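Colleague: Sequence isn't available, so here's the structure alone:
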């Protein structure tokens, strides 16, 4: 899907610049009250029109809405300023007059009704007043038809050399879009970002005015020793230079106040960036040494706008225009482009064709924790949930005493740090009033899952036992052979649940004995359940034509068994490799 973007409160355009790096996004309009910022926006955001205007002005607002509709805007982004999270102990939230710009953002979204909107803001947006403000925002957007996902992301996890944590809200009319997850182990440092730049002294360098009205092609400037625009050091006073010289390389000022001249005391927060760490959050006063840890690691000066821009992850060919105070404000207020790019990739992925919907089954490549919101919005109700989620048991083991030692029980990243209980409440909410739920789990967590099920209104009936006739061997001289797995069976309180006892047996035991999967039935999935096991469970606990949901589908053993027994099926799987296996098995089960 192609997204055409309106960037509200666009500033210099960092948000748009990052999103436009993805071919599926194109910024067409920007709005901001700052003329200098709009000049920067227009010089750098190719093909977009930046408009100077006050969003509260009805004429400006009408113009923006009409132009957006004419240009086919289907995505709105921005970080509406909001200062009033509470006032004198009262939870005023959106009723606080200081949050009027947030309300204007909501009004424009409601008038244009884009497919997607994104809000980027300070962390306190989500947790202020115990979530009261966030709940108000959710209520406003849900009322006009949006599925919302909210949370915190940190720029340093997306290749930005800066510790900058932000609140993100993503709204969509038809998809439940997750927030991006970065790679916290692949950190870019201050050294990576700025060490190749020309080492300037106080007052040296080239600022934005050297760029104005000159061809941009003259200023391609990436390497040390070449001209780099917006790379001009603040011309510090002699007193400031004396103070800077007292701060050791990559260090902080002495904790003991130093008398300089007369009543001048060196008792403020003067600190240097550290080469091999990320920078703290860049703000609009990064050119002021007393502002905190934003002086150069070794040189006696504050960092330059270009150094700050690199720490924000702007490319060198992004040129900031206007007076230095405005340039600093543009850089400090910007959304880091690489963080914006990551948000865009997540949205783009959510709109890729990763769903198969047939008459008797539907399968989705998605994050189950997020996708459930889409099911809720579409008023989906299921008769049963039967699922085999990750057990959280992957680890390295020592099997050296075995004749053919294994490396350990490590099924993959999907089985590590899995939230065992966080999904249950949301899925129980889409369970029919007579519905049942069966969750496979490790013996380590049986009691915890039972407690969670009871908490959300499930009457736990039994623990089912899968006894393996050919279990995986382990260290037989020190441990019992692990030949059993468990599943918890519960029903909604007051339900008339299904329980189909065969007529040819006096009673049923809760023990199901089968072999591990082998032969033609075996797939690449390391924890695949056998069709024989799943069919036996489904025949007892469901009826023909019932709709069965598996939020953690894996290779789709539950789905295949459901279809072969005349049930309908919905499956969700987050791993692409297993999703492809599942689709092939589901198609084969229908004779496709």
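Modeller: Cool, got the structure. Just so you know, these numbers come straight off a predicted model, no measurement behind them. Numbering: from 1, shown residues only.
Colleague: can we go C-alpha only for contacts and neighbour counts from here?
Modeller: OK.
Colleague: end to end, how far does stretch 346-357 reach?
Modeller: End-to-end span of stretch 346-357 (C-alpha to C-alpha, to the nearest Å): 22 Å.
Colleague: next one: stretch 265-274
Modeller: 25 Å.
Colleague: distance between it and the chain's centre?
Modeller: Centroid displacement of stretch 265-274 relative to its chain, using C-alpha atoms, centre = their mean, to the nearest Å, is 35 Å.
Colleague: For that stretch, buried residues please.
Modeller: Neighbour counts over stretch 265-274 (16 or more other C-alpha atoms under 10 Å) mark 266, 270, 271, 272, 273, 274 as buried.
Colleague: do the same with stretch 312-321
Modeller: 312, 313, 314, 316, 318, 319, 320, 321.
Colleague: Alongside the first one, take a look at this:
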């Protein structure tokens, strides 16, 4: 059943957040992103309309019109996380334009005054001044605010991914629903992409029934490296002659996950925008001598197995689809957010 609500998804990408909200019963009117390459995937898989725009340039009156269709208005968004990620700790990102996007989001909240606000981002954001500024903006605007640091496996997402979810409401206290899983029943790589969910392919191979289930070609030396790699192991399992030069240096001793294989019966590592590259992390398939495919990465992000990312097979580019998938809000996490909003609206009889 659909809630009597309307949402707008800022920084929507290919629709991970939108898809989860819609699955939970929250209709989404419009998704906004400045990357026009996201439009096909967003509209092909969701009922919402894609609007190419920079959030910094959005007119509050226009956003208010998009939200007018429901009793409850929901303004949601995940600003690009690269400036806040611990993957960028060595980078001075204080001058990056991306930092201002969270402030732009806060400015829209002040002007539009939606009933409910959702923000999802990397957990490191809460240590930055821009996060405190955003939360203070919500408090000044009269919202009840909560934040949750989420371990994604706690909600049935088969990857080690830590996120922060901020929820704010004009109707009363709101807090993300409690975990649905515990370490004893976390979903695993096997649950997600094993047991025949996707067919076997070789490095460089493509599934004839799903062109997105394709894996990058590996050079012969990398084929030998992955053959000698044990699930969950490190480069120390290799013969010395195929180790990389960096492994002989002290600075390279700790990078054990690079060129590693996933393990079947644990959760996957965080799916990054480079997950299709065998050498970018522990992205080797647990059993087959290849990196995980574009489709397998999307499934580990809890996109449905038939989610359409490009219009034509010739449009499939590893870097583009990797960016789509790695930057997305896991669909299941977005669904949990939507379920929380539906229960919140019912508890406070907002639509009564």
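Modeller: Nice, I can see it. Not measured: the values here are computed from a predicted model.
Colleague: and of the buried residues of stretch 312-321 of the first structure, the nearest to residue 536 of the first structure?
Modeller: Closest to residue 536 of the first structure out of these is residue 313 (55.9 Å), distances taken as C-alpha to C-alpha.
Colleague: ok, back up a step: mind checking which of the buried residues of stretch 265-274 of the first structure land in helices?
Modeller: The helices, defined by DSSP state H, take in nothing from these.
Colleague: list the contacts for residue 450 of the first structure?
Modeller: Contacts for residue 450 of the first structure were tallied using C-alpha atoms under 8 Å, 6 or more residues apart in numbering; they are 460, 488.
Colleague: Then residue 112 of the second structure?
Modeller: 60, 61, 63, 64.
Colleague: Check residue 143 of the first structure too.
Modeller: Residues counted as contacts of residue 143 of the first structure (C-alpha under 8 Å, 6+ apart): none.
Colleague: when you align them, which residue in the second structure goes with it?
Modeller: Here residue 143 of the first structure is matched to residue 140 in the second structure, going by TM-score structural alignment.
Colleague: The stretch 151-300 of the first structure: helices as residue ranges?
Modeller: 190-194, 238-246 (DSSP state H, counting those that start in this stretch).
Colleague: quick revisit: out of the contacts of residue 112 of the second structure, which comes closest to residue 343 of the second structure?
Modeller: Of all the contacts of residue 112 of the second structure, residue 64 has the smallest distance to residue 343 of the second structure: 23.6 Å, by C-alpha to C-alpha.
Colleague: Compare the helices of the stretch 151-300 of the first structure and give me the one nearest residue 550 of the first structure.
Modeller: That would be helix 190-194 among these, by C-alpha to C-alpha, at 45.0 Å.
Colleague: post-alignment, the closest one versus the second structure, mean distance?
Modeller: With mean C-alpha distance after the TM-score superposition for the first structure, helix 190-194 of the first structure departs from the second structure by a mean of 0.5 Å once superposed.
Colleague: Which other helices and strands does that helix contact?
Modeller: Judged by 3 or more C-alpha pairs under 8 Å, 6 or more residues apart in numbering; DSSP states H and E, the packing partners of helix 190-194 of the first structure are helix 305-311.
Colleague: superposed on the second structure, where does the helix it packs on end up, distance-wise?
Modeller: Using mean C-alpha distance after the TM-score superposition for the first structure, the mean distance for helix 305-311 of the first structure is 0.9 Å.
Colleague: quick one: contacts of that helix?
Modeller: Helix 305-311 of the first structure has contacts (C-alpha under 8 Å, 6+ apart) with 160-162, 190, 193-194, 197, 228-232, 279, 282, 286-287, 315-316, 327-328, 331-332.
Colleague: counterpart of it in the second structure, which residues?
Modeller: Counting by TM-score structural alignment, helix 305-311 of the first structure corresponds to 294-300 in the second structure.
Colleague: same thing with stretch 449-469 of the first structure?
Modeller: So stretch 449-469 of the first structure is aligned with nothing, judged by TM-score structural alignment.
Colleague: Filter the contacts of helix 305-311 of the first structure down to the ones in strands?
Modeller: Using DSSP state E, 231, 232 are the members of the contacts of helix 305-311 of the first structure that sit in strands.
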